[in-house]
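# just to be clear, the model below is a prediction. Sequence and coordinates:
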Amino acid sequence: MKKRNILSFIMASVLMATTLASCSSGNNNTSSASSASSEKAVTLTVSAAASLTDVLKDVENTYKKTHTNVSFTNTFGASGTLQQQIQNGADADIFFSAAESNMDTLDKAGLLVSDTRKDIVGNTIEFIIPKDQPPITSLSELNSSRFKQIAIGDPASVPAGKYAKQVLTEQKIYDSISSKLVQGTDVRSVLNYVETGNAEGGFVFATDAKSSNKVKSGFSIPASWQPKINYPAAVVKASKSPDASKSFLSYLSASDAQKIFEKYGFTKTK
């Protein structure tokens, strides 16, 4: 009887230990699931240069795979226009500009979270033509009757237009072709002018040229003529989700994101 009692006691103890372990495990799983499900949903509003339209969506989709609580609302346009919108109180968590000057303006106005600004990628300017047209060997050929309209972004608000004007001015050709220039509201509208044949050529970022199968390089602008083009990004001080914004901003410089930018033709910062 004593042996039976001892055996029964041991079996009961093992059963109790197993039950407690199972309960503990179940509680841990419930806790983990609760923690994951309680992660606050965040929507980040990103004001970004028009030339980032394709690549940024790709970067964001990749980011969301590991940050399932984050979604994005994008506003694409000319960096100068976006800068003015932010100055006028437009909702934005992150400003991603195609020019440092627009970021400088917001920085000086105290509208950015201090120490969040960083250069993410670089780019170059390219002169494009419709795919079925022959290239030119010199920018001076823009003076010829072949080119009746040449598309360029408005230099006052479109970084690609400002950089193109800089190149044309330094090569002493801007004044002679100024009457042919058709100004676009952003770099993608310039691309559209050339794609649709409404302009015989135009100045865009190299990444925009790469995004279209309707245009090609009409003249390779030498590296020595290229302006310094960096794309800075920063968290806007009025952001409703500053921590999530900082996290995404850090990701933009990470190797995974940089590989995506490279795939789309963006370069390292200068």
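In hand now; what should we look at? Since the model is a prediction, treat every value here as computed from it, not as a measurement.

# drop to CA atoms for contacts and neighbour counts, all remaining ones
Fine.

# pull the residues that contact stretch 39-48.
With contacts defined as Cα atoms under 8 Å, 6 or more residues apart in numbering, stretch 39-48 is touched by 69-77, 79, 82, 91-97, 241, 244-245.

# distance-wise, check the closest residue to Glu195 other than its chain neighbours relative to Ser38.
In space, Glu195 comes closest to Lys214 once its chain neighbours are excluded; the distance is 5.6 Å by Cα to Cα, 6 or more residues apart in numbering. Between Lys214 and Ser38 the computed distance is 47 Å (Cα to Cα, to the nearest Å).

# the more surrounded of these two?
Counted by other Cα atoms under 10 Å, Lys214 and Ser38 do not tie: Lys214 has more neighbours, with 18 against 10.

# touching, that one and Gly197? I think so.
No. Judged on Cα atoms under 8 Å, Lys214 makes no contact with Gly197 at a distance of 9.9 Å.

# need the overlap of contacts for the two.
Counting by Cα under 8 Å, 6+ apart, the residues touching both Lys214 and Gly197 are Pro130.

# which residues does the residue nearest to Glu195 contact?
Counted by Cα under 8 Å, 6+ apart, Lys214 has contacts 130-131, 195.

# measure it to Lys131 for me?
Distance, Lys214 to Lys131, by Cα to Cα: 5 Å.

# pasting the second one now:
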Amino acid sequence: MRYFTFVLLITSITLFAGCSNEGQSGNTKLLVAAASSLSETLSELKNAFESEHQDITLTLNYGASGKLSQQIQSGAPVDVFLSADPKWMDRLVQKEAIAADTRTDFAQNGLVLVSSRNKSISASQLSDLPDMKVEQIAIGNPDSVPAGSYAKQAMTESGIWDDFEDKLIYTSNAQQTLTYVESGNTDFGIVYVSDLTRSDLIKKVFTIDESLHKPIHYPAAVTASSTAKEEAQEFIQFLQTDKAQSILRDNGFAS
């Protein structure tokens, strides 16, 4: 009797694991891990995708691309990864944690220096900042936040990194950088161009010369551990459609 109970338990667990991506109604559920800079935009994309694919439901999880990549590498049950920096996707490729043939770049971005609405500064490029009264600048942590990594590249290339390294406030994601600037906790911040559409409390000081940093591409891929690879691939294909690209452009991203 004990042996029968043990076999029944193991069988039940196996069946549950095999159906973990299916909801009670038979719909497939996909967990999408995405860079926090995509948050509001991806909510729109989710609605548009689900209206066309009523048998698939997306669950969205946002965070810094570096941390999400580490979670996937550690076995987090993610189906699709949307990164704000190709290097984190590259690392997953090396670890064979994504299906490499599904990898696709679906959006681009740029960088801007921003301030709160009540700040003013007459600068047009990063090299102007050392001569200005700039106390603190918020950027994402360069070790895990792509926007911070790109910001460090741009500040280094423009020759001002050493001037401001002690005046930088590191944040854990794009949203936190915005919050620091909105609240006035820092004078300025370096964020994505797309972030300008996410807040009415900040203003652009200037666009950062794109030659100062690597191109900002957003890659998407299906994870190697996904049990719904076909449906996950459908979502990635959707990101390349005219409808999805229009939503991305409306939110400040480039195709």
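Noted; the coordinates are in hand. Because the structure is predicted, anything quoted here is derived from the model rather than measured.

# any idea what the TM-score comes out to?
The pair, once superposed, lands on a TM-score of 0.87 when counted by TM-score structural alignment, normalised by the length of the second structure; 231 aligned residues with a Cα RMSD of 1.6 Å.

# how about the strands of the stretch 151-255 of the second structure, start to end?
For the stretch 151-255 of the second structure, applying DSSP state E, counting those that start in this stretch gives strands covering 168-171, 188-192, 202-207, 216-222.

# mean neighbour count and distance to Gln108 of the second structure added to those strands, as CSV?
CSV is the format used below for the strands of the stretch 151-255 of the second structure (neighbours: other Cα atoms under 10 Å; distance: least, Cα to Cα, whole Å):
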stretch, mean neighbour count, distance to Gln108 of the second structure
strand 168-171, 18, 22
strand 188-192, 28, 10
strand 202-207, 19, 15
strand 216-222, 24, 5
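
# looking at these, which is closest to Tyr3 of the second structure?
strand 216-222 (38.9 Å; Cα to Cα).

# so the closest one aligns onto which residues of the first structure?
On the basis of TM-score structural alignment, strand 216-222 of the second structure is assigned to residues 229-235 in the first structure.

# likewise for stretch 185-204 of the second structure?
Against the first structure, stretch 185-204 of the second structure falls on residues 198-217 (TM-score structural alignment).

# thought Asn109 of the second structure was touching Phe253?
Yes. Contact criterion Cα under 8 Å: Asn109 of the second structure and Phe253 qualify, at 5.4 Å.

# now for the two: what residues contact both?
193-194.

# settle it for me: which of the two has more neighbours?
More neighbours surround Phe253 than the other of Asn109 of the second structure and Phe253, with 23 against 19 (other Cα under 10 Å).

# which residue packs closest to the aligned residue in the first structure for that one, ignoring adjacent ones?
Alignment note (TM-score structural alignment): Phe253 of the second structure maps to Phe266 of the first structure. Once flanking residues are discounted, Phe266 of the first structure sits nearest to Asn123: 5.4 Å by Cα to Cα, 6+ apart.

# what lines up with that neighbour in the second structure?
Checking TM-score structural alignment: Asn123 of the first structure goes with Asn109.

# ok, now how distant is its match from Ala174 of the second structure?
For Asn109 of the second structure relative to Ala174 of the second structure (Cα to Cα), the value is 13 Å.

# with Thr11 of the second structure instead?
For Thr11 of the second structure, the distance to Ala174 of the second structure - Cα to Cα - is 44 Å.

# wait, a helix at Ser24 of the first structure?
Yes. Counting by DSSP: H, G, I helix; E, B strand; the rest coil, Ser24 of the first structure falls inside a helix.

# list the contacts of it.
Ser24 of the first structure neighbours (Cα under 8 Å, 6+ apart): none.

# same check, this time on Ala232 of the second structure
Ala232 of the second structure touches 30, 79-80, 222, counting by Cα under 8 Å, 6+ apart.

# what subset of the residues you listed is buried?
Among the contacts of Ala232 of the second structure, the ones that count as buried by 16 or more other Cα atoms under 10 Å are 30, 79-80, 222.

# all helices of the second structure, in order?
Taking DSSP state H as the test, the helices found in the second structure are 2-18, 39-52, 65-73, 86-94, 146-157, 161-164, 174-183, 229-238, 242-250.

# quick one: closest of those to Thr207 of the second structure.
Nearest to Thr207 of the second structure, of these and by Cα to Cα, is helix 146-157 at 11.5 Å.

# which helices and strands does the closest one pack with?
Packed against helix 146-157 of the second structure by the contact rule (3 or more Cα pairs under 8 Å, 6 or more residues apart in numbering; DSSP states H and E) you find strand 137-140, helix 161-164, strand 188-192.
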